[in-house]
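Asks: coords please:
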Amino acid sequence: MAYELPTSRRRQVGNPALKSIASVGECMIELSAGDSGWRLGYAGDTFNTLWVLRALMPQGAATDFVSAFGTDPFSAGQIAFMADNGIGISHSPRLEAWHPGLYAITLDGAERSFTYWRSEAAARRLADDPAALEKSLASRQLVYFSGITLAILDDAARETLLRALAVARGQGALVAFDPNFRPRLWADKARAQAAIGAALAHVDIALPTFPDEQALYGDGSPEETARRLSDAGIGEVVVKNGSQAALVKAAGRSVEVPAVTLADPLDTTGAGDSFNGSYLAARLLGIEPVAAAGRAHRVAAATVGVYGALAPAPLLREAFASAA
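Replies: Here you go, the predicted structure:
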């Protein structure tokens, strides 16, 4: 049984005439450890996902990272890096006295831990200009955001973002969301649950990770996570679970899609984001949810074979095509 999106957004899937994607959130300066020492890059969960979407969508697709940026050299470097890789910033504001957040990745084998410096990150001000934000999300095929996007905003800014999402969705945009619960970004679980719960009312596709949902809601299984989100009115849910199978719930049925593992992973940073980006690319290209999850597993496996969050575009395209 094929899954069909709500009528107002069904035209967005598999329609080559519609090629406009926005991802909302924070892009940070990334310091990652490699064989030759520390390397500087740019990353952040919603940016990592957009990176994969940019690699896998047709070249003519408009891909914009919607955030806020400083006027310092590091912000200029971010924007130039995005432009060099086919990613715009739409109407994102440029703000004096603000600058990018910074994080460093340290590795223990392939597993990673993070140290953050982000209290004055410009991205926290991404909803300060409601008109600019709404304009950035207008006439999109897909809008993507995450629980981290919500977590870096104050209450008023979250409300502004949700209003802009509602407007974009009313114009026909497909809205996708990864709850991506990070305890250190929230005052307590109750606030995280309230903010994420409010966001779910604007979501068509949910892409949670089971350990995150277990930590936040006490879910006992991926099936419980999928059922809870379906009961919240979300028609398409994909529950990621690390190296275990992903659970796809759509059109009233649930299917487990086995993961693809790499024998010698180098760095698991960004694997879930790569899954999200490739899954959404597949859906926009008209591939059904179960097959889309299979492609996403292959792309995620390719990502853990390189250092840092952003795998080279040719590698992403090769992994995506190999699952066809």
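Asks: going forward, measure contacts between C-alpha atoms and count neighbours the same way
Replies: Will do.
Asks: What residues sit buried inside whichever strand or helix holds Ala157?
Replies: Assessed by DSSP states H and E, Ala157 sits inside helix 155-170. Residues of helix 155-170 classed as buried by neighbour count (16 or more other Cα atoms under 10 Å): 157-169.
Asks: Return the member of the residues you listed nearest to Ala291.
Replies: Nearest to Ala291, judged by Cα to Cα, of these is Arg169 at 25.3 Å.
Asks: Now for Asp84, how many residues are close by?
Replies: Using other Cα atoms under 10 Å, the number of residues around Asp84 comes to 10.
Asks: go on, Ile105?
Replies: Neighbour tally, Ile105, other Cα under 10 Å: 20.
Asks: want to throw the buried residues of helix 155-170 into TSV with distance to Ala321?
Replies: Output for the buried residues of helix 155-170, formatted as TSV (distance: Cα to Cα, whole Å):
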residue	distance to Ala321
Ala157	39
Arg158	37
Glu159	39
Thr160	38
Leu161	35
Leu162	35
Arg163	37
Ala164	34
Leu165	32
Ala166	34
Val167	34
Ala168	31
Arg169	30
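Asks: ok, which stretches of the stretch 1-150 of the chain are strands?
Replies: Using DSSP state E, counting those that start in this stretch, the strands found in the stretch 1-150 of the chain span residues 20-24, 28-34, 37-43, 62-66, 69-70, 94-95, 102-108, 111-117, 142-146.
Asks: Gln78: which of those is closest?
Replies: Of the strands of the stretch 1-150 of the chain, nearest to Gln78 by Cα to Cα is strand 37-43, at 6.9 Å.
Asks: Another for comparison:
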Amino acid sequence: MKRSIEKMGLAALRRIDPEMAHGLALRALHTPFAALPGPVTSPRLTTRIAGLTLNNPVGLAAGFDKNATAIRPLVRAGFGFIEVGAATPLPQPGNPKPRLFRLTEDRAAINRFGFNNDGAEAIVRRLARAHRTIPVGLNLGANKDSANRAEDFARVLQMARGHIDFATVNVSSPNTEKLRDLQGPMALAALLDGVMQVRGNVPVFLKIAPDLTDQDLADIAKVAEDARISAIITTNTTLDRINLRSPHAKEAGGLSGAPLFEKSTHTLAKLHTLTDIPLIGVGGVSTARDAYSKIRAGASAVQLYTGLVYGGLSLAARIAQGLDVLLQQDGFGSVSEAVGTNTKDWL
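Replies: All right, here's what the predicted structure looks like:
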């Protein structure tokens, strides 16, 4: 019954402005009609990553709940972990609207939000009130007009570290000018050093772009290892526009969704050959088979966001349940047994 209601709701939301629809979807999570099955787990699905225990390896990517306003329902939506944010030290409005575009024909989206958020102080207050029954992480960002963007990441983490289970350094958004320059080895090493000094006991993840050369990946792997990063999220959105059919295909911003799947998974597989740091696969995950492919390419866990636009919030539980079946069919007793068993096919 709830799945039928969800499908009707999705159809209605797709008729209105994408950013407005997103806001309504967040508010709908607080109603009795939201698909909130509670924990989805099994001995096969239970996963350990960066010292955290996950009911299953299917996570919510940052950007869906930017301001941490829906943590209570999201932790009951079947995810194994969720990530909120990005949070910047000071509130900022982001880029002018329109800045979110639905590419229905491609099952994709383009956004150029520019780290719009309520600011770290407000977001941390909400995190402090949250009842975390699964790991909840915060995506760290930098203010657009900051005089020291590297310092911004450390400032946000210092404010939030007592109320989160992990933090993600996001230097891979394409929508803040020159932010991706911080992925260079010297700049990244300095940034991560500042973050690690204030992290306390919080595991720090690094989120990278898909638009990197092999040398870039090798450099990032080395810097991440030296910095003792706990996991690398692979990948953020892409600036590429490959074989898109939607009339919005040429909009500026980062492309996410189905067209990103192959590129992000290639990047994931390459990185898996370069480092033993656990990887979290993101980009185009909308089915259990997609999640399974990421895991076999080298991911210890996965995240999704754009897939929810087309599949609804119940997608998380359905992917986890389907993943359990796929692991069983291939004789894997756990997610960890399957990690990297098919990396070579993605190189």
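Asks: Superposing both, give me the TM-score.
Replies: Once superposed, chain against chain, the TM-score is 0.44 (TM-score structural alignment, normalised by the length of structure 1); 228 aligned residues with a Cα RMSD of 6.0 Å.
Asks: that older thread, out of the strands of the stretch 1-150 of structure 1, which comes closest to Ala282 of structure 1?
Replies: Here strand 142-146 is closest among the strands of the stretch 1-150 of structure 1 (Cα to Cα), at 12.4 Å.
Asks: angle of the closest one against strand 62-66?
Replies: Strand 142-146 of structure 1 runs at 30 degrees relative to strand 62-66, counting by axes from the mean of the first three to the mean of the last three Cα atoms, to 10 degrees.
Asks: Tell me which other helices or strands strand 142-146 of structure 1 touches.
Replies: strand 20-24, helix 45-56, strand 174-178 (3 or more Cα pairs under 8 Å, 6 or more residues apart in numbering; DSSP states H and E).
Asks: can you redo the strands of the stretch 1-150 of structure 1 as JSON lines with distance to Lys189 of structure 1?
Replies: Output for these, formatted as JSON lines (distance: least, Cα to Cα, whole Å):
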{"stretch": "strand 20-24", "distance to Lys189 of structure 1": "23"}
{"stretch": "strand 28-34", "distance to Lys189 of structure 1": "24"}
{"stretch": "strand 37-43", "distance to Lys189 of structure 1": "26"}
{"stretch": "strand 62-66", "distance to Lys189 of structure 1": "27"}
{"stretch": "strand 69-70", "distance to Lys189 of structure 1": "29"}
{"stretch": "strand 94-95", "distance to Lys189 of structure 1": "31"}
{"stretch": "strand 102-108", "distance to Lys189 of structure 1": "23"}
{"stretch": "strand 111-117", "distance to Lys189 of structure 1": "20"}
{"stretch": "strand 142-146", "distance to Lys189 of structure 1": "16"}
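Asks: looking at those strands, which is closest to Ile196 of structure 1?
Replies: strand 142-146 (9.0 Å).
Asks: Next, the angle helix 155-170 makes with the closest one.
Replies: 150 degrees.
Asks: Can you verify my assumption that Arg48 of structure 2 contacts Leu54?
Replies: Yes. Arg48 of structure 2 is within contact range of Leu54, at 6.1 Å (criterion: Cα atoms under 8 Å).
Asks: Show me which of these two is the more surrounded one.
Replies: Leu54 (22 against 16).
Asks: Surely that one and Thr47 touch.
Replies: Yes. Look at Leu54 of structure 2 against Thr47 with Cα under 8 Å: they come within range, at 5.0 Å.
Asks: Show the end-to-end separation of stretch 197-217 of structure 1, please.
Replies: Stretch 197-217 of structure 1 has its terminal residues 11 Å apart, counting by Cα to Cα, to the nearest Å.
Asks: next one: stretch 271-288 of structure 2
Replies: Using Cα to Cα, the two ends of stretch 271-288 of structure 2 sit 22 Å apart.
Asks: who's in contact with Leu31 of structure 1?
Replies: 38-41, 102-105 (Cα atoms under 8 Å, 6 or more residues apart in numbering).
Asks: so can I have a markdown table of those showing distance to Glu223 of structure 1?
Replies: Listed next are these as a markdown table, based on distance: Cα to Cα, whole Å:
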| residue | distance to Glu223 of structure 1 |
| --- | --- |
| Trp38 | 40 |
| Arg39 | 39 |
| Leu40 | 39 |
| Gly41 | 37 |
| Leu102 | 36 |
| Tyr103 | 33 |
| Ala104 | 34 |
| Ile105 | 32 |
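Asks: Max pairwise distance over those residues: which two?
Replies: Using Cα to Cα, the two most remote members of the contacts of Leu31 of structure 1 are Trp38 and Leu102, lying 13.4 Å apart.
Asks: which of the two has more neighbours?
Replies: Leu102 (20 against 14).
Asks: Quick one: the strands in structure 2, in order.
Replies: Assigned by DSSP state E, the strands in structure 2 fall at 47-49, 52-54, 58-60, 81-87, 100-103, 108-111, 136-140, 166-170, 204-208, 231-234, 254-257, 279-282, 301-304.
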